[in-house]
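[1] Generate a structure from the sequence data that follows.
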Amino acid sequence: MEPFAERVLEVVERIPPGMVMSYGDIAEYVGEGGPRQVGKVMSTWGGGVPWWRVVHADGTAAGGLLDRAMAHWLEEGTVVRGERVDMRRARWDGATRSADFQQRR
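    Next up is the predicted model:
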């Protein structure tokens, strides 16, 4: 596995339950690539990490994964609006601890 992929997966593993990052957020956080490159990593190696915590910038799940992602989002208490995550309330900045996030909700 290439170093970029390892860094992406490490970030995904750190996203707290109930929170999400977009593909672009992750690329910006690791300082390399873009949303498509992060998406490629997730489609290739993302099955072993909480993949449902990575969404499109508009809060939608990756193609064909809505039902499975929604089950995880509801279980974790992720704020959703219809069939997408409420990015304003559930987006993780990579620094805020989960407890701090829960107090803001």
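
[2] C-alpha from now on. contacts and neighbour counts both.
    Noted.

[3] Measure how buried residue 29 is and give me the count.
    By other C-alpha atoms under 10 Å, 15 other residues sit near residue 29.

[4] Which residue is the nearest non-sequential neighbour of it?
    Excluding its sequence neighbours, the residue lying closest to residue 29 (C-alpha to C-alpha, 6 or more residues apart in numbering) is residue 94, at 7.5 Å.

[5] How about residue 62?
    Per C-alpha to C-alpha, 6+ apart, closest to residue 62 is residue 55, 6.5 Å.

[6] Just to check, that neighbour is in contact with residue 22?
    Yes. Using C-alpha atoms under 8 Å, residue 55 makes contact with residue 22 at a distance of 4.7 Å.

[7] and this one, so I can compare the two:
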Amino acid sequence: MIEPNFYERVYAFVRRVPRGRVVTYGQVAACLGAPRSSRAVGYALRALAAGHDVPWHRVVNHRGQISPRYPAESPMLQRLLLEDEGVRFDTQSRIDLSAYRWHPEEPS
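    The predicted structure follows:
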């Protein structure tokens, strides 16, 4: 069961991810002490209200790919936002996680 403040903890963690870096859903969940809750991380990001300050676009799947979202234009927006921050995609629309993954112990 997900604790009541889990979404807020997700948002606080994602706010720490620096420009030009990404994290995975599973990485966020593990860092929050809930390693089996990667889907709940996705639900939290999908539940964001308009006008929020959470850089949701910096969270990708474990393959370094953008996961489908609703509305349908969100994946393209996510890619554009990441590219604007200097994140590069390969020919299969993947991000090299060894180059762009942020680790919380790194300075922001």
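
[8] Work out the TM-score between the chains.
    With the length set by TM-score structural alignment, normalised by the length of structure 1, the two chains reach a TM-score of 0.83; 97 aligned residues with a C-alpha RMSD of 1.6 Å.

[9] so who does the residue nearest to residue 62 of structure 1 touch?
    20-23, 61-62 (C-alpha atoms under 8 Å, 6 or more residues apart in numbering).

[10] Per the alignment, name the residue of structure 2 opposite it.
    In structure 2, the residue matched to residue 55 of structure 1 (TM-score structural alignment) is residue 60.

[11] What separation do you get for its match and residue 89 of structure 2?
    Shown here: residue 60 of structure 2 relative to residue 89 of structure 2, a distance of 12 Å by C-alpha to C-alpha, to the nearest Å.

[12] Then residue 4 of structure 2?
    36 Å.

[13] Looking at these two, which has the bigger crowd around it?
    Comparing residue 4 of structure 2 with residue 89 by other C-alpha under 10 Å, the one with more neighbours is residue 89, at 15 against 8.

[14] Neighbours of the spatially closest residue to the more buried one that is not a sequence neighbour, how many?
    Leaving aside its sequence neighbours, residue 89 of structure 2 sits nearest to residue 95 (C-alpha to C-alpha, 6+ apart; 4.9 Å). Residues near residue 95 of structure 2, counting by other C-alpha under 10 Å, number 22.

[15] same thing with the one 4 residues further on?
    Using other C-alpha under 10 Å, residue 99 of structure 2 has 11 neighbouring residues.

[16] Show me what it aligns to in structure 1.
    Aligned partner of residue 99 of structure 2 by TM-score structural alignment: residue 89.
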